[in-house]
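K.L.:
All I have is the shape, not the residue letters:
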């Protein structure tokens, strides 16, 4: 059974005022953000919204100071100049400008995969076993603790940036080099053998899950944004399992202090059928290969309507 999607709360594009579509920035995910942002910009304009592209946080500050922005559609990705780490959210809160996506707490927490896992564990929510490696720490020892196979990835990056697979002892040296290149805290996570799934959250609704079947061994940057041979099965599960994954995704999203919209990534362990939480994306990709538009389309919500539904959450509608 498909989730119930509420009626649109806003029907007049003028209600949004002047919308800055915040994209690009200076994070490692700049190019993906520009691709997403241009899609969102075209979609909003197609529905009559007065939307303008703004590249990065300094340009956004200038536009706000000049009185050209009433609200922000944030499609920056990543941290350090990206818009998913709570920094731009805090800025907009201080300036009184409404924006899409989770607030300061949810954004800052979920940018950090390790701290997000710690919150989930405290809430009794399932996640693969892992080890934290501080900058300059003994990555090889952490891998030995977690066991093989394992993933090594920066705690505060997205889009599979800087991720390494360690399936044999011979892979450890490469993982160490990857960690050294990034220089920050690293997450060593048990590699779950099974199905990779994702659930988009829109308001209080979990959209149909998507099961991702890459042509290669794993769902890396190329499979996410470049390849055309990755399969996306939606819904990814059936009946009781589909309801269970939606409920778990909403519980994980709420536990992390998130609201608005986002995407929860999970694994289903092949041997046991257990669902395990991986991470949350608070400004998910909106490119032609992206997952949230695919899930929304399953409910008859096209790309332009999806962008509208995300944006309308920034508008306070007076109760009757």
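P.N.:
Alright, I've got the coordinates. Remember, it's a predicted structure, so these values are computed and weren't measured experimentally.

K.L.:
From here on, just use CA atoms for contacts and neighbour counts.
P.N.:
OK.

K.L.:
so who does the residue nearest to the spatial centre of the chain touch?
P.N.:
Computing the C-alpha centroid of the chain and ranking residues by Cα atoms, centre = their mean puts residue 281 first, at 1.7 Å. Contacts of residue 281 were listed using Cα atoms under 8 Å, 6 or more residues apart in numbering, and they are 110, 111, 262, 263, 264.

K.L.:
try it against this one:
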């Protein structure tokens, strides 16, 4: 039986937190690199503002230790993700160099702010676990489960959390548009959502309303070197729930002006409205928060996560995914949810750092 969730309380700043040496890990090699750079810069600045000794390390240049005050990235995230061919690869040699940097610097903890790729799929977390370095966020197993969306969906269902049906399109099937279209018709019909099996920030996501548009959506996913996940489109409202520690924060409703919460809508200021707390009935709000906690626990997440939902027109919530390293940019959702319970951005990142030290 799930423990009863206590009434949400207003949060206040921590007192008497010792000064820590913290290395923020950011950048990386995925299509979400620019989002990671923006998130990592914000986290480093927030921790430094509280007096901590903070440095940044970009995973593609792991021997370079950058003080928090020196900007690595001070641009907008941009309207579209970068071309993967322009991003250096994170090789085993770079991983070894990163471990040497961390061993030489001896930080109190690492603060991963990597989105997608090996920085969020559990591989980086496994390396940190092997060397015994404390770090913020979920461990390697939970990160791997969350990034494997088909497997995560099975765990959601086992925990009593509804999630849309799924058709997994393997790489060698992506070019057989007719076969995929036939499978969609046989499973759930159009419209559908097509997205990479293991990615975030809406990179490669397409809402396909007609079969004639399927080929372009599959080609987009193929270009990312990924398998495709196809789900029936859930008509309704877009919601997200932040989990902080053992609590669910107030749900946020997301209303993109263009109708689709894609990469452009996520990271272009003024193109999406965020309602926090979401205009829900108390019963709806409590239910979505409880389901968010169940999804978080089903994956074994710790410290924090963000769980995304579609609230169907009949009021039934469907969990889309859980994010183990959610964004911390100027338009990100976790800081907005934290602000709704009285936490400044500096409060939030320092609280996460302290959770990792407990």
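P.N.:
Received, thanks. This is a predicted model, so every value here is computed, not measured.

K.L.:
Next up, the contacts around the equivalent of residue 260 of the first structure over in the second structure.
P.N.:
Taking TM-score structural alignment for the superposition, residue 260 of the first structure sits opposite residue 303 in the second structure. Contact criterion Cα under 8 Å, 6+ apart gives 136, 137, 138, 243, 244, 245, 246, 352, 355, 356 as the residues in contact with residue 303 of the second structure.

K.L.:
re the thing from before, what lines up against the residue nearest to the centre of the first structure once you look at the second structure?
P.N.:
That one, residue 281 of the first structure, aligns with residue 323 by TM-score structural alignment.

K.L.:
Quick check: residue 31 of the second structure is in a strand.
P.N.:
No: under DSSP: H, G, I helix; E, B strand; the rest coil, residue 31 of the second structure sits outside any strand and is assigned coil.

K.L.:
pretty sure it is touching residue 116, no?
P.N.:
Yes: applying Cα atoms under 8 Å, one finds residue 31 of the second structure in contact with residue 116, separated by 7.4 Å.

K.L.:
which position in the second structure aligns with residue 112 of the first structure?
P.N.:
Taking TM-score structural alignment as the alignment basis, one finds that residue 112 of the first structure is matched in the second structure by residue 148.

K.L.:
Look up how far residue 233 of the second structure lies from that match.
P.N.:
Taking Cα to Cα, to the nearest Å as the criterion, residue 148 of the second structure is separated from residue 233 of the second structure by 20 Å.

K.L.:
Restricted to buried residues, select the contacts of residue 303 of the second structure in ChimeraX.
P.N.:
The buried residues among the contacts of residue 303 of the second structure can be selected in ChimeraX (16 or more other Cα atoms under 10 Å) with this line:
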select :136,137,138,243,244,352,355,356
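
K.L.:
Out of the contacts of residue 303 of the second structure, which is nearest to residue 45 of the second structure?
P.N.:
Distance from residue 45 of the second structure was checked for each of the contacts of residue 303 of the second structure by Cα to Cα. The minimum falls on residue 352, at 14.3 Å.

K.L.:
Test my guess that the closest one contacts residue 138.
P.N.:
No: counting by Cα under 8 Å, residue 352 of the second structure does not reach residue 138; the two are 11.2 Å apart.

K.L.:
intersection of neighbour lists for those two?
P.N.:
Common contact partners of residue 352 of the second structure and residue 138 (Cα under 8 Å, 6+ apart): 303, 304.

K.L.:
Okay, helices next: where are they in the stretch 1-150 of the second structure?
P.N.:
For the stretch 1-150 of the second structure, the helices defined by DSSP state H, counting those that start in this stretch cover 33-49, 92-105, 123-130, 140-147, 149-158.

K.L.:
ok, now the stretch 251-358 of the second structure?
P.N.:
263-267, 282-299, 333-340, 345-357.

K.L.:
wouldn't residue 14 of the second structure be in contact with residue 347 here?
P.N.:
Yes: with contact defined as Cα under 8 Å, residue 14 of the second structure reaches residue 347; the gap is 7.4 Å.

K.L.:
of these two, who's got more company?
P.N.:
Neighbour comparison, residue 14 of the second structure and residue 347: the larger count goes to residue 347, with 21 against 11 (by other Cα atoms under 10 Å).

K.L.:
distance of the aligned residue in the second structure for residue 64 of the first structure from residue 24 of the second structure?
P.N.:
If you follow residue 64 of the first structure across to the second structure using TM-score structural alignment, you land on residue 102. Per Cα to Cα, residue 102 of the second structure is found 11 Å from residue 24 of the second structure.

K.L.:
quick one: which of the two has more around it?
P.N.:
Neighbours were tallied for residue 102 of the second structure and for residue 24 using other Cα under 10 Å; the higher tally belongs to residue 24 (28 against 20).

K.L.:
Identify the residue of the first structure aligned to that one.
P.N.:
Under TM-score structural alignment, residue 24 of the second structure pairs with residue 21 in the first structure.

K.L.:
which residues does that match contact?
P.N.:
Applying Cα under 8 Å, 6+ apart, we find residue 21 of the first structure in contact with 37, 40, 41, 51, 52, 53, 54, 72, 73, 74, 75.

K.L.:
In contact with the aligned partner of residue 197 of the second structure in the first structure, which residues?
P.N.:
Correspondence of residue 197 of the second structure to the first structure, assessed by TM-score structural alignment: residue 155. Under the criterion of Cα under 8 Å, 6+ apart, the contact partners of residue 155 of the first structure comprise 111, 112, 113, 114, 184, 185, 186, 187.

K.L.:
Please look at the second one and residue 156 and confirm they touch.
P.N.:
Yes: Residue 112 of the first structure is within contact range of residue 156, at 4.8 Å (criterion: Cα under 8 Å).
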